[in-house]
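A.B. asks: just a sequence and a predicted model for now, questions to come.
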Amino acid sequence: MLLENPQERPRERMMMFGREQLADVELLALILGGGHAIQRSMALFQDAGGLLGLHGAGPQQLCQTPGVGQAGATAICAAFELGRRVARLHLPYAQPIHGPEDVAEFLRASLGSAVQETFLVLGLDARQRLQLVRTVAVGSLATVHVHPREVFRPLVQAGMCSVILVHNHPSGDTRPSDADVLLTHRLAEVGAVLGIPVVDHFVVTHSEIVSLAELGMLPA
């Protein structure tokens, strides 16, 4: 429960009860610090539309909430970025990737709440084990422009044997668009020429990850 006693401050509550017992707004108030941190934290949550909105917001957007400022906004973004990097540490490197569930934690942390479409490649070795993760393009809210050269350059340089394509839909709709399918087929053609086949394409939202291979949308 949030601050049953108005005199209880988040810092003291964490020291006494542990971080798990603090509400989201209290944790954010600790990051903000200073006077009226709880009120500013509540305003941020309201302006951003909740925790997921905060996770995907940039410092410029956060600064629009009165009383936050550059120091608070950059501290919040830094905290979320550290969380994303921790998720990357749990990537199953050297483990076979059979479907989106094998990398779900990382993909949701990295892309699930992103406000821009972002395109990643997961490079696999001859035994389908994850060896490489690269961001190859960042776009807008509704689109990202991807060139085959940027997709396959890191894969060729690292000697990868196959690739899984990954991108997010900030809209929350996991249905692959016609453009998604066309791009997948185009990249699959290039991959076939280079000897780096496209084995899947994952579409990521904050709540779900879908596989084009499982949907039967990869070229035969």
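C.D. replies: Great, that's in hand. Numbers count the residues shown, from 1 in each chain.

A.B. asks: make it CA atoms for all contacts and neighbour counts henceforth
C.D. replies: OK.

A.B. asks: pull the residues that contact the longest helix seen in the chain.
C.D. replies: Identified as the longest helix of the chain according to DSSP state H is helix 69-89. Residues from elsewhere that reach helix 69-89 (C-alpha atoms under 8 Å, 6 or more residues apart in numbering): 28, 31-32, 55, 57-60, 62-63, 105-106, 109-110.

A.B. asks: wait, which of those residues is closest to Ala192?
C.D. replies: The nearest member of those to Ala192, counting by C-alpha to C-alpha, is Phe106 at 27.5 Å.

A.B. asks: neighbours around the closest one, how many?
C.D. replies: Around Phe106 there are 20 other residues, counting by other C-alpha atoms under 10 Å.

A.B. asks: could you list every helix and strand that the host helix or strand of Phe202 packs against?
C.D. replies: In the assignment (DSSP states H and E), Phe202 maps to strand 198-204. The helices and strands touching strand 198-204, judged by 3 or more C-alpha pairs under 8 Å, 6 or more residues apart in numbering; DSSP states H and E, are helix 104-111, strand 162-168, helix 178-194, strand 209-211.

A.B. asks: repeat that with 6 Å
C.D. replies: Packing partners of strand 198-204 (3 or more C-alpha pairs under 6 Å, 6 or more residues apart in numbering; DSSP states H and E): strand 162-168, strand 209-211.

A.B. asks: try this one next to it:
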Amino acid sequence: MSISHWGAGEGPRDKLLQRGAASLSDAEVLAVMLRTGRRGHSALDMARELLLRFGSLSGLLGAGQETLLGSPGMGAGKVAQLAAALELARRHALEEARAGSALCSPRETRRFLQHHLGGQQREVFTCLFLDNQHRILRCEDLFYGTLDGAAVYPREVAVRALQYHAAAVILAHNHPSGVAEPSHADRRITERLQSALGLLDIRVLDHVIIGRGQSYSFAESGLL
């Protein structure tokens, strides 16, 4: 059943328009995005089923395309809608961060990085290059794969930092397993990058690890 077939004021879309998006449950927000259900199931029924199947909204949005396509009622159009919604959130967070000094706050930094890296299926190593007021000059995904399996080259990070005239960087990567605790390799590459960039008088402000619904900050943990 399509959301458009709900009676006036009954459906999640009307609730969103009348009371604001924050008033909706995860299932209701998802139902608005899905727009239609499948035979015998409303969009809200389908949203609840998906959240139950994947365990949470984060689990659903972090699932791969093939996994989503294997879910009842999830065709290419619905999968594309979810991917587009996630990308809009990521781009909005980046615009907000570039517009002001949001990344001076560890909480806002983690919020942005959750948007940027939270839905990745493989490990991605990202660098935020900042000016001397800690505003974003560039956000760039530089390396892919596990830190043990795909080399992270301090020289490459240094070259990019000089190219963008960065005064500081924030390092980040995700753990697709969902656990945000740093590994030995994470600690080792942080030390190497801090040492290499320090020779250029470029500060490493933090290294943030993004897990599923959680994050770890080297700076807040006293490791930088």
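C.D. replies: Sure, I can see it. Please read all numbers here as calculations on a predicted model, not as lab measurements.

A.B. asks: what's the TM-score for these two chains?
C.D. replies: After superposition, the two chains reach a TM-score (TM-score structural alignment, normalised by the length of the first structure) of 0.78; 213 aligned residues with a C-alpha RMSD of 3.1 Å.

A.B. asks: about what we covered before: out of the contacts of helix 69-89 of the first structure, list just those in helices.
C.D. replies: Using DSSP H, the contacts of helix 69-89 of the first structure in helices are 28, 31-32, 55, 59-60, 62, 105-106, 109-110.

A.B. asks: just to revisit the earlier point, to Ala126 of the first structure, which of the helices and strands packed on strand 198-204 of the first structure lies closest?
C.D. replies: Proximity to Ala126 of the first structure (C-alpha to C-alpha) singles out strand 162-168 among these, at 7.4 Å.

A.B. asks: what about Leu142 of the second structure, is that helix, strand or coil?
C.D. replies: Judged by DSSP: H, G, I helix; E, B strand; the rest coil, the three-state class of Leu142 of the second structure is strand.

A.B. asks: hang on, the earlier thing: widest-spaced pair of the contacts of helix 69-89 of the first structure?
C.D. replies: The most widely separated members of those, counting by C-alpha to C-alpha, are Cys63 and Glu105 (28.9 Å).

A.B. asks: and Val32 of the second structure, how far from Leu17 of the second structure?
C.D. replies: Separation of Val32 of the second structure from Leu17 of the second structure (C-alpha to C-alpha, to the nearest Å) stands at 11 Å.

A.B. asks: more neighbours, the two?
C.D. replies: Using other C-alpha under 10 Å as the criterion, Val32 of the second structure and Leu17 rank with Val32 on top: 20 against 11.

A.B. asks: so which residue is dead centre in the second structure?
C.D. replies: When C-alpha atoms, centre = their mean is applied to the second structure, the residue found nearest the centroid is His115 (2.7 Å).

A.B. asks: the first structure: which residue goes with that residue?
C.D. replies: Counting by TM-score structural alignment, His115 of the second structure corresponds to Ala109 in the first structure.

A.B. asks: who's in contact with that match?
C.D. replies: Neighbour list for Ala109 of the first structure: Arg84 [criterion: C-alpha atoms under 6 Å, 6 or more residues apart in numbering].

A.B. asks: show where stretch 54-66 of the first structure falls in the second structure, residue numbers please.
C.D. replies: Going by TM-score structural alignment: stretch 54-66 of the first structure matches residues 60-72.

A.B. asks: what comes up buried for that stretch?
C.D. replies: Buried positions in stretch 60-72 of the second structure, judged by neighbour count with 16 or more other C-alpha atoms under 10 Å: 60-62, 68.

A.B. asks: what is the nearest of the residues you listed to Arg155 of the second structure?
C.D. replies: Nearest to Arg155 of the second structure among these: Gly62, at 31.2 Å, using C-alpha to C-alpha.

A.B. asks: the closest one contacts Gly119, correct?
C.D. replies: Yes. Applying C-alpha atoms under 6 Å as the test, Gly62 of the second structure and Gly119 come out as touching, 4.3 Å apart.

A.B. asks: identify the contacts common to the two.
C.D. replies: Common neighbours of Gly62 of the second structure and Gly119 (C-alpha under 6 Å, 6+ apart) do not exist.
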